[in-house]
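>>> Here is my input; please provide its structure:
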Amino acid sequence: MSEKTGDKLGFWSIVLLAINAIIGSGIFLTPGSVVQQAGSKALVVYLIAAIFAAILAISFAAASKYVTKSGAAYAYSKAAFGKKIGFYMGVLRYFSASVAWGVMAVGVIKSTISIFGGNPNKAINVTIGFLILMAIITVINLFGQKVVKYVMNLATIGKLAALVLIIIAGVVLLITTGASSNLGQVDQLTQNGQKIVPTLTTTTFVMAIVSAFYAFTGFESVASGSEDMKNPEKNLPRAIPLAILIIAVVYIGVVAVAMILNPRALMTTKQVVAIAAIFKNEILRDVILVGALVSMFGINVASSFNAPRILEAMAREGQMSQALTKRTKNNFPIRTFFISVGLAIL
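So this is what the prediction gives:
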């Protein structure tokens, strides 16, 4: 297969791909549920979740140093345990990645409809939105890997900018208004005469960690297209842990600001993008909403890059039809892409 080296993902593009694959809707939509479960211990919960994610990410990064073929978990399982285990892992990872893509696509459509005041439970609205989203992602991919790389990089920068803005705006508000921290009062907040945060138990603490960990998932798919990366044996082991570190710092900063400024709004809001509820400024809220939409769109583009390459990797190893290795002149795995789109739709 002929391939332009300039179209491959370099180190910083891999870092951005990892961040894009991990940061989706979780940090924008669900931090309130984590705070409601863990109360004032929410920052500790996110730190523990980050440590678990880092341990797993380092394991994947170590494997990527020795196995540079595409497929991530599939390639690693095949190299370590043989063809049969590799095949089972490949099929499992491919179907789960494609179905997860479909779920995330529906999620972004429903969230978008809700944000703009529509009915997210109306099937026709979701169907039309889903098909439009898939059409846009298909066009992006048809232009080739170079365009996909730029779109993913821009989406990642956009979502990071929105999260960093939350942190900066929160710090500025604390300094300029002289507002006191609400961090110590989180556990005592009430609504309708009842405490919002229940008494913390081992069970609720563990469940909060699981909920927070969800916001860190996605790193396991980063190496799925390693053959489309420059020096994956060198760049992946450095890029994945760095991405986790950046994300952990940003997540903890965002949750800390939310808990200090307005924990009640964070836990009780009916807004789709819960994190926006901590601010009263409408412009700031709108910017955060845009950031959330960019984030959800970006993770769908990342899924369109990762999922098809798992199936393609299996075909290159002779465990699927060789016809699935066909790429366009723009280096686009067209057949595995449309099979993945079909599974996502189903």
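>>> contacts and neighbour counts: CA atoms only from here.
Fine.
>>> Can you list the residue ranges for strands in the stretch 51-200 of the chain?
190-191, 194-195 (DSSP state E, counting those that start in this stretch).
>>> other SSEs contacting the first one?
Contacts defined by 3 or more Cα pairs under 8 Å, 6 or more residues apart in numbering; DSSP states H and E place strand 190-191 against no helix or strand at all.
>>> try 10 Å this time
Helices and strands touching strand 190-191, by 3 or more Cα pairs under 10 Å, 6 or more residues apart in numbering; DSSP states H and E, are helix 263-268.
>>> Quick one: name whatever helix or strand follows the helix it packs on.
Using DSSP states H and E, the helix or strand that follows helix 263-268 towards the C-terminus is helix 282-316.
>>> Okay, helices next: where are they in the stretch 101-250 of the chain?
Taking DSSP state H, counting those that start in this stretch as the test, the helices found in the stretch 101-250 of the chain are 123-142, 145-177, 202-214, 232-261.
>>> now the angle between helix 282-316 and the first one, please.
Put simply, helix 123-142 runs at 60 degrees to helix 282-316, going by axes from the mean of the first three to the mean of the last three Cα atoms, to 10 degrees.
>>> Could you do the third one as well?
Between helix 202-214 and helix 282-316, the angle formed by their directions is 80 degrees, by the same axes, to 10 degrees.
>>> Can you name the residues that contact residue 218?
18-24, 53, 57, 97, 299, 302-303 (Cα atoms under 10 Å, 6 or more residues apart in numbering).
>>> So which of the residues you listed sit within helices?
Mapping these onto helices (DSSP state H) picks out 18, 19, 20, 21, 22, 53, 57, 97, 299, 302, 303.
>>> for those, which one is nearest residue 41?
Proximity of the ones in helices among the contacts of residue 218 to residue 41 (Cα to Cα) peaks at residue 53, which lies at 18.5 Å.
>>> run this one through as well so I can compare:
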Amino acid sequence: MSELKRNIGTFGAASVGIANIIGAGIFVLSGVATGIAGPAVILSFLIAGVIAMLTALSAAELSSFITDTGASYAYTKRAFGRFWSFLVGWFKYFDYMVGGAAVSVGFAAYFTSMFGLEGALPMLLAAIGLPIILGLLNILGVKEATRTTSVMVLIKIFAISLLLMFGGFYLTQHFDVDHYTPFFATGFGGMLSGAAVIFFVFIGFNTVTMMSEETKNPQKTIPKALMLAFAVTFVLYMCVAVILVGILDWHDEAKDAHPLGNIASVISDNQMFFDFISFSALIAAGSVVLSSLLGGTRASFAMGRDRLLPHQFEKISKRFGTPYVSIIVGCLIIVIFAGLFYNNIDIIASIVNFGSLFTYLFVNLALIKLRRSEPKTQRLFKVPIYPVVPILGAASCIGLMYFLSDSAKIVSLVYAVVGLALYFFVFRKTKSTTKDNNQNNI
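The predicted structure follows:
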């Protein structure tokens, strides 16, 4: 059987995670979440970040001894078997592709605005052109893709750091306590609903664990890369939340898609500074679509190998060593959804969040199960304060799902029903092409 090439190091893997976390979400959804939660969006960021961090710790331990491509799918398969792993993989694949489509539309909006392009055609071409170009890059090789991602990461971090530096200085000179009062302007429920929406900006960390079969020494590299990616993004996001509330009027941000651009226009009248922040939003969107393809296509590759998707998904290019069928299909899904959704990133984000929270629920449950069923398995990284961390992680995932929009719950339910129908009538009796990893890793 063909094998994926192991050529990604700690920085490359962390770059993929940071790229997928620091994406269009922080450039767009931070304003939407602020409109929902008011000044308490600062706590919304904190709550969403802590919940994601709990799952990140569980994923770090699991990735230290389960190195199969598929991450949450692979963990669930080992802990709970074929049925639940199918549901987890089914939702995760959908999350990556639909999330990539939403971000492609965001990219198109920024792109057409920056270059003064009007009409539906330029918007459509930009939205579908981005995933096509990045899909080709992905087929050429994951090493080349992660090199491109690393450059994108540096640009985004520099842009946000620059914005935070000037924004922080501006805030010290123009601090207005009225911006922060009343702090719970929309109530406690509003704060939690804001957390449910803003959770979108943290979910990319799982991409790091999706590529374990392409990572050098994954038992050590994946946990390090995961924690590095999360530490960097968590600090940046909390600073963004404090400055966003301190500079902008939260009442005006409910439907605004350019919150960081608005900050730039307030703190400086330099057009080049505003353009640079807008350009960084394009880079952010591009890196998220690239990382979505990296993560999503590896999920479908793993499911194809286990015959939970058509076996063609496991085909690997002999020349480039990449799962080209999975990449092509993933690009098509992104292109289709990008053509169907315009300016509805808040709704799409909630749909993606539901699926992500569902899969992260099983990451935490898998850790608990495997600690009990495989106590002697060597783990190079162990979750601290066990079992508090995975129990809180699982409970908080369920709680946050409750505060998502009804539309997200309905769409997710319909998607689950479709998946269940496919499983029971098409894939249930098929056999995996890989051996049971339970025995291989004990």
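>>> one step back: redo the strands of the stretch 51-200 of the first structure as JSON lines? Include distance to residue 164 of the first structure.
Compiled in JSON lines, the strands of the stretch 51-200 of the first structure are given as follows (distance: least, Cα to Cα, whole Å):
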{"stretch": "strand 190-191", "distance to residue 164 of the first structure": "30"}
{"stretch": "strand 194-195", "distance to residue 164 of the first structure": "31"}
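>>> With mean neighbour count and distance to residue 207 of the first structure as extra columns, can I get those in a markdown table?
A markdown table is the format used below for the strands of the stretch 51-200 of the first structure (neighbours: other Cα atoms under 10 Å; distance: least, Cα to Cα, whole Å):
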| stretch | mean neighbour count | distance to residue 207 of the first structure |
| --- | --- | --- |
| strand 190-191 | 11 | 22 |
| strand 194-195 | 12 | 19 |
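>>> packing partners for whichever strand or helix holds residue 12 of the second structure?
Here residue 12 of the second structure sits within helix 10-21, counting by DSSP H and E. Applying 3+ Cα pairs under 10 Å, 6+ apart, one finds that helix 10-21 of the second structure makes contact with helix 142-173, helix 206-210, helix 218-247, helix 271-305.
>>> which one of those helices lies closest to residue 334 of the second structure?
Of those, nearest to residue 334 of the second structure by Cα to Cα is helix 271-305, at 8.9 Å.
>>> Pull up the aligned stretch in the first structure for the closest one.
Counting by TM-score structural alignment, helix 271-305 of the second structure falls onto residues 282-316 of the first structure.
>>> Let me know which of the helices of the stretch 101-250 of the first structure is tucked in deepest.
The highest mean neighbour count among those, using mean count of other Cα atoms under 10 Å, belongs to helix 232-261: a mean of 21.
>>> packing partners for that helix?
helix 11-22, helix 26-29, helix 31-38, helix 42-66, helix 145-177, helix 263-268.
>>> now those helices in CSV, with distance to residue 315 of the first structure?
Putting these into CSV (distance: least, Cα to Cα, whole Å) gives the following:
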stretch, distance to residue 315 of the first structure
helix 11-22, 24
helix 26-29, 33
helix 31-38, 40
helix 42-66, 19
helix 145-177, 20
helix 263-268, 47
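>>> between those, which one is nearest to residue 235 of the first structure?
Among those, helix 11-22 comes nearest to residue 235 of the first structure, with 5.4 Å by Cα to Cα.
>>> can you redo the helices of the stretch 101-250 of the first structure as a markdown table with distance to residue 308 of the first structure?
As requested, the helices of the stretch 101-250 of the first structure are exported to a markdown table (distance: least, Cα to Cα, whole Å):
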| stretch | distance to residue 308 of the first structure |
| --- | --- |
| helix 123-142 | 11 |
| helix 145-177 | 13 |
| helix 202-214 | 23 |
| helix 232-261 | 18 |
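>>> Quick one: closest of these to residue 267 of the first structure.
Closest among the helices of the stretch 101-250 of the first structure, once you apply Cα to Cα, is helix 232-261, at 9.5 Å.
>>> Apart from its neighbours in sequence, what residue is nearest residue 337 of the first structure?
With Cα to Cα, 6 or more residues apart in numbering as the criterion, residue 337 of the first structure has its nearest non-adjacent residue at 4.9 Å, and that residue is residue 308.
>>> who are the neighbours in contact with the one you found?
71, 94, 97-98, 224-225, 324, 332-341.
>>> Are any of those buried, and if so which?
By neighbour count, with 16 or more other Cα atoms under 10 Å, the contacts of residue 308 of the first structure hold 71, 94, 97-98, 224-225, 324, 332-337, 339-341 as buried.
>>> isn't residue 109 of the first structure right next to residue 122, touching?
No. Counting by Cα atoms under 10 Å, residue 109 of the first structure stays clear of residue 122, with 11.3 Å between them.
>>> Please tell me how far the aligned partner of residue 323 of the second structure in the first structure sits from residue 229 of the first structure.
Counting by TM-score structural alignment, residue 323 of the second structure corresponds to residue 333 in the first structure. Distance, residue 333 of the first structure to residue 229 of the first structure, using Cα to Cα, to the nearest Å: 15 Å.
>>> And the residue nearest the centre of the second structure?
Note on the second structure: the residue nearest the mean C-alpha position is residue 204, at 2.6 Å, using Cα atoms, centre = their mean.
>>> What lines up with it in the first structure?
By TM-score structural alignment, residue 204 of the second structure lines up with residue 218.
>>> Over to residue 102 of the second structure?
Under TM-score structural alignment, residue 102 of the second structure pairs with residue 103 in the first structure.
>>> from what I can see residue 258 of the first structure touches residue 173, true?
No. Counting by Cα under 10 Å, residue 258 of the first structure stays clear of residue 173, with 11.6 Å between them.
>>> Common neighbours of those two, please.
167, 279.
>>> Please name the residues that touch the aligned partner of residue 145 of the first structure in the second structure.
Alignment note: residue 145 of the first structure maps to residue 142 in the second structure; criterion TM-score structural alignment. Contact analysis of residue 142 of the second structure by Cα under 10 Å, 6+ apart lists 4-8, 148, 211, 214, 294, 320-323.
>>> Could you dump the residues you listed into a markdown table and include distance to residue 275 of the second structure?
Output for those, formatted as a markdown table (distance: Cα to Cα, whole Å):
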| residue | distance to residue 275 of the second structure |
| --- | --- |
| 4 | 40 |
| 5 | 39 |
| 6 | 38 |
| 7 | 36 |
| 8 | 33 |
| 148 | 22 |
| 211 | 34 |
| 214 | 37 |
| 294 | 29 |
| 320 | 37 |
| 321 | 38 |
| 322 | 36 |
| 323 | 37 |
